[in-house]
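In: predicted model and sequence below, questions to follow.
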Amino acid sequence: MNRTTNPTLKLILGDQLNCQHSWFAETRDDVVFVMMEVRQETDYVLHHAQKIIAIFAAMRDLARRLREGGHRVHYLTIDDPDNRQSMPANLDHLIAHYGAAAFRWQAPDEYRLDRQLADYAAGLSIPSTMDDTEHFYTDRDEAAGLFEGHDNWLMERFYRHMRVRHRVLVSETGKPAGGQWNFDHDNREAWKGMPWEPADLRGRHDHSELWKTIQAAGAQSFGQPNAGDFGWPLNRDEALEQLERFVQHALPHFGQFQDAMSFKAWRLFHSLLSFAMNSKMLDPRTVIERVEAAWRDGAVPLASAEGYIRQILGWREYVRGVYWHRMPGYDRLNVFNHTTPLPHWFWSGETRMRCMATAIGQSLEHAHSHHINRLMVIGNFSLLAGLSPYELHQWYLGVYIDAFEWVELPNTLGMSQYADGGLLATKPYVSSAAYIDRMSDYCKGCHYDKKARVGGRACPYNAMYWDFFERNRESLGKNNRLNMVYLQIKRMDGPTRQALRDQAAHTRATLADL
């Protein structure tokens, strides 16, 4: 191919790995695709090793495929001597190097990068254009338009709107399949060991050399890299294979056990497709269409199909709308003024609380843990203990392979920590040990007694649960969804309430020793 001068540079970010994007519909001599591994992106928060490896490996795979398809690609590896380790500095160099006539980029999904690239483009002397990623069902501000004039954004309303608009699990007249919109009540069973979780048949990769390169470049990380036996997908083809295995082997049981937890099975019946979708190598429409087709073919129960589709068509698009409406500043909300630093065992999993040791341990080992571990074990404890929501946000953003700020931040600050005061969730999602015991096998064999409220072996969740509502009576006491909680507190005698306050205060003062 002849190389023309003054090409257009098109930037592809590490979470924009959509090989079906219209940018790639034709090969053009006057377009150079730019991809870069930069310390700017490895260092803005401490990331899990597998997250860095997976993004870089998938970026390299896309670059290879683009080159094989005849496209021009300029790829800066993290150890390239020409790599300035920041996007603006690298772009300045490449625009000058190619004598670029124009610059284009796809809309970033994180506010931080959106502002950086918009500001950068505004200062260029050449034409610059931001294009759509062609990934989501909704525009950034679509949810805000739907909820205009409403103080609380109810996800259920958004979800029903999306079902009807996009003709998913509805009849010709727009009525919900099965006569109801939500089968959540049917999807709350604990897992007793059967059926056993499907075998992990994901393709394996050896990224040992890439990991050595990342380490040599000075990028800091935490968690287990598992570089020699890496199971996360590199491209759309691998993600589609994973989708098919999920539909055939796990989706039939997903709904029934989607909230279950076990130290014996970290995957259970979850798809592990969130990384592939959030990096855009897998289109959410493809996933939803396949799941709906499986239900229509009679291969999976409606409750499983609906429960899974709700997470993507409903929750995923919804939290993105919340993110873009509330940024900037959403990450700093802290309605309870919680400031306690995260205990050291968030980076080791070494705590005598079996539920936290398991949930954090799975996160450190796999860079993944499913939503109930994130919400009702780790997030639950963090809110009850008064941990800093901003620090927790940074930990969640770093530890999970599927965590990009647009999806992680509303889940952490809004859903998990209620730090926005109820802009997203209708109540704080907290519980005592009873919920964890009901939905998991974590309490069996734990150092702490799930039934004890006070004393040296009392489960830390129990006293902190009641104390949390006592301490926040002024802000939460009028919440109708919490009437039963405050009625139970009212029925406690004075010495009992004082004992719970004292126990909770002691627990919060000795978090490092739990």
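Out: Looks like it arrived, so ask away.
In: hey, let's count contacts and neighbours off CA atoms from now on
Out: Will do.
In: residue ranges for the helices of the stretch 51-200 of the chain, please.
Out: Under the criterion DSSP state H, counting those that start in this stretch, the stretch 51-200 of the chain contains helices at 87-98, 111-122, 142-146, 155-165.
In: now the residue sitting nearest the centre point of the chain: how far from Leu243?
Out: The centre of the chain sits closest to Ala403, judged by CA atoms, centre = their mean, with a distance of 3.9 Å. The spacing between Ala403 and Leu243, counted by CA to CA, to the nearest Å, is 19 Å.
In: give the contact list for the residue nearest to the centre of the chain.
Out: By CA atoms under 8 Å, 6 or more residues apart in numbering, the contact set of Ala403 is Phe275, Asn278, Tyr396, Leu397.
In: can I get the helices of the stretch 51-200 of the chain in TSV with distance to Thr510 and mean neighbour count?
Out: Below are the helices of the stretch 51-200 of the chain laid out as TSV (distance: least, CA to CA, whole Å; neighbours: other CA atoms under 10 Å):
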stretch	distance to Thr510	mean neighbour count
helix 87-98	43	15
helix 111-122	36	15
helix 142-146	42	16
helix 155-165	37	17
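In: ok, Ser171 to Arg165 distance?
Out: 12 Å.
In: give the helix, strand or coil label for the closest residue to Asp402 other than its chain neighbours.
Out: Closest residue to Asp402 apart from its sequence neighbours, by CA to CA, 6 or more residues apart in numbering: Phe275 at 4.3 Å. Following DSSP: H, G, I helix; E, B strand; the rest coil, we place Phe275 in the helix state.
In: try it against this one:
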Amino acid sequence: MRRLYLILGDQLDRDSLIFNDVDIENDCFWMAEVHEESTHVWSHKQRIALFLSGMRHFAQELREKGLPLWYHSLTDAKFDNLAEALAHTITTEQPQEVWCVRPGDYRVFESLVNTCKQYDVPFKQLNDQHFLSTPKEFKQWADGKKQLRLEYWYRELRKKYQILMEDNQMPLGGKWNYDQSNRKSFKKEGPKSVPKTLSWQADEITQTVIELVNEKFSDHPGTLDQLHWPVIPAQAEQALVRFFEDCLENFGDYQDAMWMDEPFLNHSLISSALNMKLLHPLQVIQTAEYYHREKKAPLEAVEGFIRQILGWREYVRGLYWMHMPGWLDMNALQANQDLPDFYWTGETDMTCMSQSIKQTLTYGYAHHIQRLMVTGLFSLMYGVDPKKIHQWYLAVYVDAVEWVELPNTLGMSQYSDNGIMASKPYVASGNYINKMSNYCKNCRFKPSEAVGDDACPFTTLFWTFLDTHAETFKNNPRMGFMLKNLERKTEKEIADIKAQAIKIRHSIAQNKH
């Protein structure tokens, strides 16, 4: 064999560089389903099924095109991990080289490289053209800068690709960023209408996968009566059209809002399709711009959506490859608590947590504010060990690939990196959740109360967090307002809040199973 071309579960890109120089007589493609990719974290059944179904549909396409493919199926259960599967193929087929697009997970990258070294086979890594920048370009931009903020990298990419630009260098509408316009709540009346989501009838491949996952991973979290997510490009494109036609107009205003029993609202639901490479980000971005220029979709909504893909997605990937593998062991706030059991069940009196977690267990999905300012916020203020909350996010969300999940969790959400990614920890009391949702109106806790039987755990832990870390953040200008408010509290008030926090911790510990 001349070359063995590896294709991973998040690399289902029909236009990948890996197809550019194939000799079908002497080369072979390689895909592997292995147990470890579902068990190195306790993966959600929806997540497992999504990747397996996507891989099997992709493999079917390769075979239909007449491309040679070596496919290790989980049904055969020959190999526990990718290294074992690759080692077997190398020893039996003896390829002269192994080629692979850059993996999205440092653990997988290291495993593949080490296996090839062990068997003395050259390993060639190809750029992932599914991104609009490379880790090398990001590092060149980052060199010499004291702080690496999303806004400035985003502007560079806007200029490079001429997205929402006028006269090459000026942003359309005169502003680079409309984030301040994208923070509305639904108020008392709630959302006027919620767009319908799409569902797809499971074909034979997907139905087989559903049965396999329910059998082999029956004790894993989540439900899998049906798979809720696109597994082929045609389905992903249908999901994209649904967003632009039905959701985009209200997406900007209400992208941070939450509402009881409404898991999807105006969100696009395409992140898993993007991360598996079923949609190309530039296609998505340019279509969004078309909807503004030709169909008059609000600029604030279009810019906010594009910023998540052209800005945030590229930014976190650049940071990931700059700081791995060391990022995984950072713990700037010395957090060491276990993850509360209710993260796996949703069984808690905190309505916001119950709503966010139970929908996650059903769909493998929660939108960014539910992740950052509900489940992530509680973990941060409770003091969960960063690795444990990282493993939970990686396990339960269908769009979780480590290059995007780890920076968002350890950097943005948990501040374990001491500010590499975020200029301050994202902490807030229950009043924030009350402002952005109707969760608190359906909860036995009162968001304004920090002490007593009705005290909101978020509010109690907010003040306790500030008191615990006041010295750490005293010179952080973005924390000044919060710390000034803390200083206004009397010693007795602080003591009572700390006592309430102990009660909260004791109650959570008592409910461990």
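Out: Done, it's in. Since this is a predicted model, take the numbers as computed values, not measurements.
In: circling back: aligned to the residue nearest to Asp402 of the first structure, what sits in the second structure?
Out: Using TM-score structural alignment, the partner of Phe275 of the first structure in the second structure is Ser272.
In: cool, and Arg65 of the first structure?
Out: Aligned partner of Arg65 of the first structure by TM-score structural alignment: Glu61.
In: name the element Ser38 of the second structure belongs to?
Out: helix 36-39 (DSSP states H and E).
In: the first structure: matching residues for that helix?
Out: Under the criterion TM-score structural alignment, helix 36-39 of the second structure matches residues 40-43.
In: for stretch 305-325 of the second structure, same thing?
Out: With TM-score structural alignment as the criterion, stretch 305-325 of the second structure aligns to 308-328.
In: quick one, helices of the stretch 251-400 of the second structure?
Out: So, for the stretch 251-400 of the second structure - with DSSP H, counting those that start in this stretch - the helices run 271-276, 281-293, 299-306, 314-323, 351-363, 368-370, 376-382, 386-396.
In: using TSV, lay out the ones you listed together with mean neighbour count and distance to Gln414 of the second structure.
Out: TSV is the format used below for the helices of the stretch 251-400 of the second structure (neighbours: other CA atoms under 10 Å; distance: least, CA to CA, whole Å):
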stretch	mean neighbour count	distance to Gln414 of the second structure
helix 271-276	24	21
helix 281-293	18	27
helix 299-306	23	23
helix 314-323	21	15
helix 351-363	23	17
helix 368-370	19	14
helix 376-382	25	5
helix 386-396	23	7
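In: now those helices as a markdown table including distance to Met412 of the second structure?
Out: Shown next, in a markdown table, are the helices of the stretch 251-400 of the second structure (distance: least, CA to CA, whole Å):
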| stretch | distance to Met412 of the second structure |
| --- | --- |
| helix 271-276 | 18 |
| helix 281-293 | 22 |
| helix 299-306 | 18 |
| helix 314-323 | 10 |
| helix 351-363 | 18 |
| helix 368-370 | 11 |
| helix 376-382 | 9 |
| helix 386-396 | 12 |
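In: looking at the ones you listed, which is closest to Ile48 of the second structure?
Out: With CA to CA as the criterion, Ile48 of the second structure lies closest to helix 386-396 of the helices of the stretch 251-400 of the second structure, at 9.4 Å.
In: now the helix or strand following that closest one: which residue numbers in the first structure?
Out: Per DSSP H and E, the first helix or strand lying C-terminal to helix 386-396 of the second structure is helix 402-406. Here helix 402-406 of the second structure aligns to the first structure at residues 405-409, judged by TM-score structural alignment.
In: starting at the chain centroid, how far to that stretch?
Out: Mean C-alpha position of stretch 405-409 of the first structure versus that of the full chain (CA atoms, centre = their mean, to the nearest Å) differs by 6 Å.
In: cool, stretch 297-311 of the second structure as well?
Out: 18 Å.
In: what's the answer for stretch 176-195 of the first structure, then?
Out: Counting by CA atoms, centre = their mean, stretch 176-195 of the first structure comes out at 22 Å from the chain centroid.
In: buried stuff in it?
Out: For stretch 176-195 of the first structure, burial by neighbour count (16 or more other CA atoms under 10 Å) applies to Pro176, Trp181, Asn182, Phe183, Asp184, Asn187, Arg188, Glu189, Ala190, Trp191.
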